[in-house]
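Asks: Attaching a predicted model along with its sequence, questions to come.
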Amino acid sequence: MASTQVERETCLRKLAQNKMRQGNYSEAIAIITCLLDRHPNNANDYNNRGFVYYQNGELDAALADYNKAIQINPDLAAAYNNRANYYAAKKQLIKAIADYDRAIDLNPLHVRALINRGITFRDLKMYDRALENFDFALRLGQLPGHAWAERGRTHHLRGDWNYAIADYRRALPFFPEGRQKQQIQAWIAEILSPFDF
């Protein structure tokens, strides 16, 4: 009977994830809220619901859920990364760096936190620190397209256009047609446009 309950909850989590991917945030939130009604001390569910709130633009609700997840489980690296994304969106970059640091301390292989911290260092115009994060993420071998693209953007903003174009071109094969590929192509065009005759 207990395994049936666990299976049902696993199915509900997958359903919530699918609803979120489809952009049906209110249904995803409702499903996760039902799970939390049953298990109010599940840090992962608070973190996941916070992520859906964040995707839906409900930033204050997202922050409340990230804080609750961290209160329940202070070692949940994903919650620190997600809360850092909230702080970065609010331009509270020092708080964001602190939370990315904590996520990476808890999980040194947390590639998303490394890339996000690199972006935040770049926003602070700390380009060398940003590049260190992207280089380490590349060494870990996960999300290489994102790491190459963000490293390229850092070189671009710093004025190292040759490095930027090389990194952008390394990033392109990792992305199918879509928004990310178009963004990288736009950055390449931005560099090359003064040279069009």
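Replies: Received it, and whenever you're ready, just let me know what you need. Numbers count the residues shown, from 1 in each chain.

Asks: drop to CA atoms for contacts and neighbour counts, all remaining ones
Replies: Will do.

Asks: Output the longest helix belonging to the chain.
Replies: helix 2-21 (DSSP state H).

Asks: and the angle from whichever helix or strand comes after that one to helix 2-21?
Replies: Next along the chain after helix 2-21, taking DSSP states H and E as the criterion, comes helix 25-38. Per axes from the mean of the first three to the mean of the last three CA atoms, to 10 degrees, the angle that helix 25-38 makes with helix 2-21 is 150 degrees.

Asks: Alongside the first one, take a look at this:
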Amino acid sequence: MNEKKIDLSAFCMRARGFLSQGRSDDALGLYGDVIHIDPDNALAYADRGTAYAMLKKFDMALSDLERAFALGYADASAYSTVATIYFELKQFPDALKYFAQAIGLDPSYPLAYYNRSNVLHELGDDNAAIADLEKCLGFEMEEDFKRLILSRLDLLKSQQ
């Protein structure tokens, strides 16, 4: 007997709405409900992991995001989230590994280059950090983000 899988992505979208409203407990509860119904729901694990990351609950975030990856979830922003967690934990080699995976999935994802430049700077490789920031400038982006990149670029160049 073939059991048809229920599409629970609408519930994940609703949980994202809760997060945007600052209702993290409601979002986490809804993600938990989705995972309870479908323990192999990669989107719910990825989204809940991202929510935990936003709340600085890094162990739970990494656990959920790694579960999502194991289930086949492949999204540059999720890999970038894991990389950012490792950056905040000062585990720079892991951060670089996950930023490389994010960029491999979406080479036009400027936030991955921007955040990777911070890791490279922390490791003392300002030339590579500058190269990542300059790469960002080749992508379409909002003016505020562009100003942030240019400011960071000026700062790094002035320190050389």
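Replies: Everything's here; your move. Values in this document were obtained by computation on a predicted structure and should not be read as measured data.

Asks: ok so, going back, touching the longest helix of structure 1 from outside, list them.
Replies: 25, 27-29, 31-32, 35, 52 (CA atoms under 8 Å, 6 or more residues apart in numbering).

Asks: what do you get for stretch 93-104 of structure 1?
Replies: 76-81, 83-88, 110, 113-114, 116-117, 120-121, 124.

Asks: In three-state terms, label Leu153 of structure 2 for me.
Replies: Secondary structure assignment for Leu153 of structure 2 (DSSP: H, G, I helix; E, B strand; the rest coil): helix.

Asks: quick one: what's aligned to it in structure 1?
Replies: Aligned by TM-score structural alignment, Leu153 of structure 2 pairs with Ile188 of structure 1.

Asks: What of Ala74 of structure 2?
Replies: In structure 1, Ala74 of structure 2 lands on Leu109 (TM-score structural alignment).

Asks: Does its match touch Arg139 like I think?
Replies: No. Using CA atoms under 8 Å, Leu109 of structure 1 is not in contact with Arg139, being 10.2 Å away.

Asks: Have a look at the two and say which one is more surrounded.
Replies: Leu109 (15 against 12; other CA atoms under 10 Å).

Asks: sec struct for the more buried one, please.
Replies: Leu109 of structure 1, by the three-state scheme (three-state DSSP), is coil.

Asks: Tell me which residues touch it, please.
Replies: Contacts of Leu109 of structure 1 (CA under 8 Å, 6+ apart): Leu140.

Asks: again, only using 10 Å
Replies: Residues counted as contacts of Leu109 of structure 1 (CA atoms under 10 Å, 6 or more residues apart in numbering) are 103, 136-137, 140, 142.

Asks: Just the buried ones from those, in ChimeraX syntax?
Replies: Only the buried entries of the contacts of Leu109 of structure 1 go into this ChimeraX selection, using 16 or more other CA atoms under 10 Å:
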select :103,137
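
Asks: which of the contacts of Leu109 of structure 1 still touch in structure 2?
Replies: Counting by both residues aligned by TM-score structural alignment, their matches' CA atoms under 10 Å, the members of the contacts of Leu109 of structure 1 that carry over to structure 2 are 103, 136-137, 140.
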